[in-house]
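Novice: Whatever this is, show me its structure:
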Amino acid sequence: MNLIEAIILAIIEGITEYLPVSSTGHMIIASSFMRIATDDFTKLFTIVIQLGAILSVVVLYWKRFFQSIDFYFKLAIAFIPAVVLGLLLNDVIDNLLESPITVAISLIIGGFILLKVDDWFKANEEFDAENPTAHTEISYLTALKIGFFQCLAMIPGTSRSGASIVGGMTQKINRKTAAEFSFFLAVPTMLGATLKKSYDYYKAGFELSADQVNYLIVGNIVAFIVALIAIKSFIDYLSKKGFKLFGYYRIFFGIVLLFIHFFVYKLTI
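Specialist: Next comes the predicted model:
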């Protein structure tokens, strides 16, 4: 990996982490095209730069992180399924991460779901004068259910944010509330993934060079700045327009990837 490749991957991370289009899938494909996907440092880099994206959520919503202990309990409950299933299915997940076909198919399937999700949960966007918080309150049980939906993102190409947002909407939460809770849930989820990947990297005996340390620093800074812009833009767009554009994009991108893989250039990860 060189500095330009590190910046490109960081930009992709910042743009896609909080959009329902799968940041992991995009970085897998991008690194494959750059022919650095099989490099151990690349795999570490794509996880660690999530810290920059995490920080963007903390900065944008810092008041929410100091509002109550209840907020943290709900995040902890939602985080539990990812911890348990992540540890149990670690080897399976690693194998799936090496399949560009899995990414493409997941993108397409998720795209068709996003085309319909606004219609399925239209009632969630309606204001209830008798119960003004009807579609904005998240209970402990709802948090746990969202956590299970988030686990679907262990399949590359599914999208962590997409799965958790749709999961929230199945619990009668409006789009904006579901999206913001998905952002908050990303903090412990991605922090945990970063710590585990870093530990695995260290345990395997790998040592970072001075250049690699610099790439990680630059990558986190770029991911942070880009994610700040992406989050604000996404919330504004989602509140007004819904998910259809993202659905069309996923389907188009998935089909293009399959075409490239089978007819142009065999993607290897």
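Novice: Going by C-alpha atoms from here, please, whenever you check contacts or count neighbours.
Specialist: Noted.
Novice: Would you map the helices across the stretch 101-250 of the chain?
Specialist: Applying DSSP state H, counting those that start in this stretch to the stretch 101-250 of the chain gives helices spanning 140-150, 160-170, 175-203, 210-241, 244-259.
Novice: wait, which of those is closest to His26?
Specialist: Checking the helices of the stretch 101-250 of the chain against His26 by Cα to Cα gives helix 244-259 as the closest, at 9.7 Å.
Novice: If you count contacts, what does the closest one end up packed against?
Specialist: helix 100-120 (3 or more Cα pairs under 8 Å, 6 or more residues apart in numbering; DSSP states H and E).
Novice: can you give me how far the helix it packs on is from the chain middle?
Specialist: The gap between the average C-alpha position of helix 100-120 and the chain average comes to 14 Å, counting by Cα atoms, centre = their mean, to the nearest Å.
Novice: The structure of the following sequence is requested for comparison with the preceding one:
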Amino acid sequence: MILNIFKTIILGMVEGITEWLPVSSTGHLILVNSIMKLDMSHAFVEMFDVVVQLGAILAVVVIYFKKLWPFRMKGETAVKSQFAHVQTEGAGARFQKFADRYLYMDKVVMWLKILVSVIPAIVIGFPLDDWLDEHLYNAMVVALMLILYGIFFILIENRNRGQKPRVDRLRKITMKDALIIGLFQCLAMIPGTSRSGATIIGGILIGMSRTVAAEYTFYLAIPTMFGASALKLLKFIKNGGGFGGGELLILAIGMAVAFAVSIFTIKFLMDYIRKHDFKVFGWYRIGLGALVLILGFANLI
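Specialist: Reported below is the predicted structural model:
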């Protein structure tokens, strides 16, 4: 058990770092698991690799709570109406009065955009989840996606050098932008792509600044990864998986470590991209992909 706890701490650290940097947490977990896999059932390890993300997600909730919590505290009624066209009667007037008293409408609108971004993953991702796990979860696919998206990052940053972004504030994101980002997120269903990498690339391509693309990616991770973790957990239980004290301890430790490391990783990434571009992550992905290919051909992973 002591050895499993040590391995869990390492895996939690890997998750907390690679979930938010656009370098593919799957690729790194494959490498780490090839060196020091948990001494647990295959079904549990498969579930752990997904559900440990909940710890990372809680870091986003903590860091961005004030920006995302849409409800006013008691006594925080808006000084003036949040609506450009104030209605004086009917259902519209009642809703506006309720919203001014209890809601921050800019945050409500942001959540609506996030939900629009989630729709493609629900429509496309859930039906294909089992097929993708069965056919694409292998070292060759992961390596190719690492390299391919590494090249994309370098090319896109070179193309955008000196250009002024169309969207330099989160509030400027349109519903159309949100839907396009959701479609890019679906690309991350292919292992090795990186969810954050796909959505950041999509955001930059449609005119978002690096900071807006990254921050919106963090927000979008909340419903997406909660949903993915819940789906994986339900499948684990449905297929006869159970939790003893040891399994619960391993999962709790992994999530706690992922949470703590994610706090630092998210803050680091946001500080880094205010002064630098994403090309360093592109080169890193190419190097990591090449390493995965070499180890795969040598039958070491």
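Novice: Aligned to Leu208 of structure 1, what sits in structure 2?
Specialist: In structure 2, the residue paired with Leu208 of structure 1 according to TM-score structural alignment is Phe243.
Novice: separation between that match and Val14 of structure 2?
Specialist: Applying Cα to Cα, to the nearest Å, the value for Phe243 of structure 2 to Val14 of structure 2 is 23 Å.
Novice: now Tyr284 of structure 2
Specialist: Tyr284 of structure 2 is 15 Å from Val14 of structure 2, by Cα to Cα.
Novice: And for Ser25 of structure 2?
Specialist: 7 Å.
Novice: cool, Lys238 of structure 2 as well?
Specialist: Lys238 of structure 2 is 28 Å from Val14 of structure 2, by Cα to Cα.
Novice: the more surrounded of these two?
Specialist: Neighbours were counted for Lys238 of structure 2 and for Val14 using other Cα atoms under 10 Å; Val14 has more, 21 against 10.
Novice: residue in structure 1 matching that one?
Specialist: Superposed on structure 1 with TM-score structural alignment, Val14 of structure 2 falls opposite Ile12.
Novice: Just to check, that match is in contact with Ile28?
Specialist: No: contact criterion Cα atoms under 8 Å: Ile12 of structure 1 and Ile28 do not qualify, at 10.5 Å.
Novice: Leaving out chain neighbours, which residue sits closest to the residue positioned nearest the centre of structure 2?
Specialist: Centroid check for structure 2 by Cα atoms, centre = their mean gives Ala221 as the closest residue, at 3.7 Å. Distances taken as Cα to Cα, 6 or more residues apart in numbering put Ile57 closest to Ala221 of structure 2, at 7.0 Å, once the chain neighbours are dropped.
Novice: Enumerate every residue touching the one you found.
Specialist: Ile57 of structure 2 is in contact with Ala221, Ile222, Met225, Phe226, Phe259, counting by Cα atoms under 8 Å, 6 or more residues apart in numbering.
Novice: repeat that with 10 Å
Specialist: 16, 19-20, 218-219, 221-226, 255, 258-259, 262-263 (Cα atoms under 10 Å, 6 or more residues apart in numbering).
Novice: ok, Val292 of structure 2 touching Thr26?
Specialist: No: counting by Cα atoms under 10 Å, Thr26 is not a contact partner of Val292 of structure 2; they are 11.5 Å apart.
Novice: who touches both of the two?
Specialist: Common neighbours of Val292 of structure 2 and Thr26 (criterion: Cα under 10 Å, 6+ apart): Ala139, Val142, Leu146.
Novice: Distance to Leu187 of structure 2 for those - can I get that in CSV?
Specialist: Compiled in CSV, the shared contacts of Val292 and Thr26 of structure 2 are given as follows (distance: Cα to Cα, whole Å):
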residue, distance to Leu187 of structure 2
Ala139, 17
Val142, 13
Leu146, 13
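Novice: Out of these, who's the most crowded?
Specialist: Of the shared contacts of Val292 and Thr26 of structure 2, with other Cα under 10 Å as the count, Leu146 tops at 31 neighbours.
Novice: if we can go back for a sec, burial of the match of Leu208 of structure 1, as a residue count?
Specialist: Phe243 of structure 2, neighbours per other Cα under 10 Å, totals 11.
Novice: same question, Tyr272 of structure 2
Specialist: Tyr272 of structure 2 has 13 nearby residues by other Cα under 10 Å.
Novice: check contacts around the aligned residue in structure 1 for it.
Specialist: Mapped onto structure 1 by TM-score structural alignment, Tyr272 of structure 2 lines up with Tyr237. Contact analysis of Tyr237 of structure 1 by Cα under 10 Å, 6+ apart lists Ile231, Phe243.
Novice: how does it look with 7 Å?
Specialist: Not one residue lies near Tyr237 of structure 1 by Cα atoms under 7 Å, 6 or more residues apart in numbering.
Novice: now it: how far from Gln212 of structure 1?
Specialist: 36 Å.
Novice: May I see the buried residues of stretch 136-145 of structure 2?
Specialist: Tyr137, Asn138, Ala139, Met140, Val141, Val142, Ala143, Leu144, Met145 (16 or more other Cα atoms under 10 Å).
Novice: Just give me the match in structure 1 for the fourth one.
Specialist: The alignment partner of Met140 of structure 2 in structure 1, by TM-score structural alignment, is Ile101.
Novice: how many other residues sit next to the closest residue to that match other than its chain neighbours?
Specialist: Nearest non-adjacent residue to Ile101 of structure 1, counting by Cα to Cα, 6+ apart: Leu258, 6.8 Å away. Leu258 of structure 1 has 20 neighbours, counted by other Cα under 10 Å.
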